[in-house]
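show me the folded form of this:
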Amino acid sequence: MTLQNVARTLKTAKGRCPSTLSSNPYQHIPAFISQLLATSKPFNDSTLSDLNPATFHDILANPDLKASKCFHFFDFVLKNQSLVPFKPDLQAHLTLIGRLLQARLFRNAEALFKSVSVDENFRYPFLDIASAVENCCFEPKIMTKIFNSMLKVYSDNGKFGEVLKVFDYMKNKGIMIDERTCTVHLHALNGADELESLLDFFNQMVESGLEISVYSLTVVVDGLCRNGEMKKGREIVEEMAARGVTANVITFNTLIDSCAKRWEFDELDSVLSLMEKQGVKFNADTYKFLINGYTSYGKIEEAERLAGEMHDKGLRVDTYFYNLMINGYCKLGSIESVLLLFDTMNNRNVKPNADTYWPLISWYFKVGEMEGAMKCVNEMQKKGLELDKVMYDMLIDRFCRNGMVDEAFDLHIEMERKGFHADIPLCDQMGKLFCEINQTEKGKMLLNIMIKRGVSPKKVSFVSAIS
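All right, here's what the predicted structure looks like:
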């Protein structure tokens, strides 16, 4: 069936009396549209030239066509505008949007709404769209979905001023506002670092009588914390608790993480007190944020106390937490505490990794205790923990600085076998030391190793000394 026949069928069907109408006057249209979309043959001008706005609207509203099929037909018409004598108007867009939303095809509906509300070439002002929606006489449920979809599309595309227009319009017209859609907009404002707008919109949500969720509250708290306003974030949590909205552990963790990273320990104490008052329990992330903050500040004993509390509550204290505490104690030079933590890890079956040993090795280097450093290195290797290039380079450098060039050379050979190459300055350092103690044979061996991996002799400073 051609589009001309489709138009004639629709026109004839509309002109008949109800008693003479067939039970399905649109019965040929679905098959025609399917055939039209499925064909791979090019179309000529006459194929779509009989299509007019009224017929197009009737096709989009046809109950025998699935909303998804209408969407593809609409897209087909848009892509073949040179063959169609008109441009789909706002009513056509809204008719299809309504059907898509009813069919829960939200992504397609939002894409279509974006074309008439955001895209530069075919954009209508919000009030024109709102008026057209009302003229389409949608049932209340669909109208609600359309306006909430508008709010989301404007928000997703950064049209924050238009979002406020939609929100106010819905509030004034008594159209139900979806709090989850508002949460999406709060996320968008937070992502755009629009803190003032974020707070203003949240206040409008509260004042409009919306039932605020903990998710919206958490987004607002996160926005404040990102801007260093932890105290204000805590105060909003207290205010919303009085309105019946209780913060959850994620909300509190947002405050705790921000306070701990900024070493705002007085405010942190206030947050922890409020958390206890509201009966919200710590989770593993809470402890992680606290231990991170305390160790970075040097409050290692407090961090260790929290790790013990985690263990007592049945929460696994993993290697990462112990590494933080070991690193902190090493910075303070409290090696006895470090060794006790190693014992604790062993007793609790927590396996160390290279990052566990390295702060202790670095401390031994710093104080010149090479024997202690090598003892840690040997223990690492016995546990199957491999050294990386950075570790090898540091070990070689420290051996050289302490005049232990033979030990440095042995490490260099081991390093090469594992596919790592020491930096040229380190090799130069070893070569000079060999020359100073008249071990020119080892100096030549070192030079050969360097040349084999492509280092030019001109870049080696000890060449003349061994010639």
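
drop to CA atoms for contacts and neighbour counts, all remaining ones
Noted.

could you say which helix or strand contains N349?
Secondary structure assignment for N349, by DSSP states H and E: no helix or strand.

count the residues that sit near it.
Counted with other C-alpha atoms under 10 Å, residues neighbouring N349 total 10.

stretch 164-177: which residues count as buried?
Neighbour counts over stretch 164-177 (16 or more other C-alpha atoms under 10 Å) mark L164, V166, F167, Y169, M170, I175, M176, I177 as buried.

what about G419, which SS state?
coil (DSSP: H, G, I helix; E, B strand; the rest coil).

I'd like the structure of this one too, to check against the first:
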Amino acid sequence: MMLGKCRQPAAATALFKVLLSERLKPTVDVYTALVGAYGYSGLLDEALATVDQMKGTAGCKPDEYTFSVLINCCSKLRRFDRIPAILDEMSYLGLQCNTVIHNTIIDGHGKAGMLEEMENALSNMLEDENNVPDIYTMNSIIWAYGNHGRINEMERWYSEFQLMGVEPDTQTFNIMVKSYGKAKMHEKITSVLKYMKKHFFSPTVVTFNIIIECFGQMGNIEKMEYYFRLMKIQGVKPNPITYCSLVNGYNKAGLLNKVRGIIRQTENTDVVLDTPFFNCVINAYAKFGGIKIMEEMLQLMKEKKCKPDKVTYTTMIQAYNAHGMDEAAKLLNMEVERVDGKLLGPVSEVDNK
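Below you'll find the model as predicted:
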């Protein structure tokens, strides 16, 4: 199973063969893990062949969980064309399509932006007397509509699920807040927070991060800072994503002086800063020509045992080139070659991706 999650199907196959060579009898769970190892690596034909092998092995008939893994693989790979045949096979074997499988199909179509097919999958679930929608169904549906800016449908389905007896959770509200933020519907964000407070839902660090990011992207620094203060007042501990969102907000508003304050704040906490945070800071100073401080941030990054990545070096090389510092760009590119054993590419060709 772990080899499958690490996308090492060949190693998983080898391990399975070792199991057989030691005369150990595979169980349904072992076969299902192998199905996942193939499927999550995009080897659907091998995954299906493993299911067929299970059917011919005594005591290893594939069960609902086996097929839920297989269908989940198809959904993640967006191979929805394979799902009908798999469902037919389940029916032939006398297996029922359970709530998990319905939710997997619904969520997969939603993530792929196939909203009409998603609703059809939901209709199939509602017509199935043995399964009823749950919170996972609800969150998948409202996420899909919210992510595509179809706020009216998102709100309609939010109400529909409540009428079905499905109550929202904190993740539901996080999804709605993010959707309203993308749609720049500020007042709706406030109304969700009021509803949460009224019904005793406590905002999490994810909730506050979403709000801080939303107002930062809108350039509403006053609101962004207000919710950052509120976060700390309510005892919710900021994480690297919080500070990264603050830096991006200040960067967008051109308030470079405030970025230094964020760095000082992190020094007084036990938050372990990561590479994306430093990349945000370096990008902010690079954008406004703060070359010296940009270099200091790279040094600080190394002191904190935080490994620079391609984004770090690309951003800095672009800044050097923009200020005519070709020699500095060349030296940094040479450093990358020494550290990683490969160049980012000719200095003049470094792009902004």
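
let me have the buried residues of stretch 164-177 of the first structure in CSV, adding secondary structure and distance to N253 of the first structure as columns.
Output for those, formatted as CSV (DSSP: H, G, I helix; E, B strand; the rest coil; distance: C-alpha to C-alpha, whole Å):
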residue, secondary structure, distance to N253 of the first structure
L164, helix, 30
V166, helix, 33
F167, helix, 31
Y169, helix, 36
M170, helix, 34
I175, coil, 35
M176, coil, 32
I177, coil, 29
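
for those, which one is nearest K418 of the first structure?
L164 (62.5 Å; C-alpha to C-alpha).

do a quick rundown of the helices in the stretch 351-467 of the first structure.
354-366, 370-382, 389-401, 405-417, 424-436, 440-452, 463-466 (DSSP state H, counting those that start in this stretch).

equivalent analysis for the stretch 51-200 of the second structure, please.
So, for the stretch 51-200 of the second structure - with DSSP H, counting those that start in this stretch - the helices run 64-76, 83-92, 99-111, 115-127, 135-147, 151-163, 170-182, 186-198.

out of these, which gets nearest to L20 of the second structure?
Comparing these by C-alpha to C-alpha, helix 64-76 comes nearest, at 20.0 Å.

which elements pack onto that closest one?
In terms of contacts (3 or more C-alpha pairs under 8 Å, 6 or more residues apart in numbering; DSSP states H and E), helix 64-76 of the second structure is packed against helix 28-39, helix 44-55, helix 83-92, helix 99-111.

quick check: buried residues in the second one?
Meaning helix 44-55 of the second structure. For helix 44-55 of the second structure, by 16+ other C-alpha under 10 Å, it's L44, E46, A47, L48, T50, V51, M54.

so where is stretch 434-444 of the first structure in the second structure?
Across the second structure, nothing matches stretch 434-444 of the first structure (TM-score structural alignment).

straight-line length of that stretch, end to end?
Stretch 434-444 of the first structure has an end-to-end distance of 9 Å (C-alpha to C-alpha, to the nearest Å).

picking that back up, can you add distance to G333 of the first structure and mean neighbour count and give the helices of the stretch 351-467 of the first structure back as a markdown table?
Conversion of these to a markdown table gives the following (distance: least, C-alpha to C-alpha, whole Å; neighbours: other C-alpha atoms under 10 Å):
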| stretch | distance to G333 of the first structure | mean neighbour count |
| --- | --- | --- |
| helix 354-366 | 8 | 19 |
| helix 370-382 | 14 | 15 |
| helix 389-401 | 19 | 19 |
| helix 405-417 | 26 | 17 |
| helix 424-436 | 28 | 20 |
| helix 440-452 | 37 | 16 |
| helix 463-466 | 41 | 14 |
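
output the ones you listed as a markdown table; include the columns distance to G209 of the first structure.
Output for the helices of the stretch 351-467 of the first structure, formatted as a markdown table (distance: least, C-alpha to C-alpha, whole Å):
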| stretch | distance to G209 of the first structure |
| --- | --- |
| helix 354-366 | 52 |
| helix 370-382 | 61 |
| helix 389-401 | 59 |
| helix 405-417 | 68 |
| helix 424-436 | 70 |
| helix 440-452 | 75 |
| helix 463-466 | 83 |
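
closest to E213 of the second structure out of the helices of the stretch 51-200 of the second structure?
helix 170-182 (8.6 Å).

how many neighbours does N283 of the first structure have?
14.

would you confirm that it contacts V249?
Yes. Between N283 of the first structure and V249 a contact is recorded at 7.4 Å, counting by C-alpha atoms under 8 Å.

neighbours of the equivalent of M118 of the second structure over in the first structure, just the number please.
Under the alignment (TM-score structural alignment), M118 of the second structure pairs with L198 of the first structure. Burial of L198 of the first structure, expressed as a neighbour count using other C-alpha under 10 Å, amounts to 21.

any idea how far L198 of the first structure lies from I291 of the first structure?
31 Å.

what's the answer for S258 of the first structure, then?
13 Å.

who's more crowded, these two?
When neighbours are counted by other C-alpha under 10 Å, I291 comes out ahead of the other of S258 of the first structure and I291, with 26 against 23.

so what's N108 of the first structure closest to, chain neighbours aside?
L100 (6.9 Å; C-alpha to C-alpha, 6 or more residues apart in numbering).
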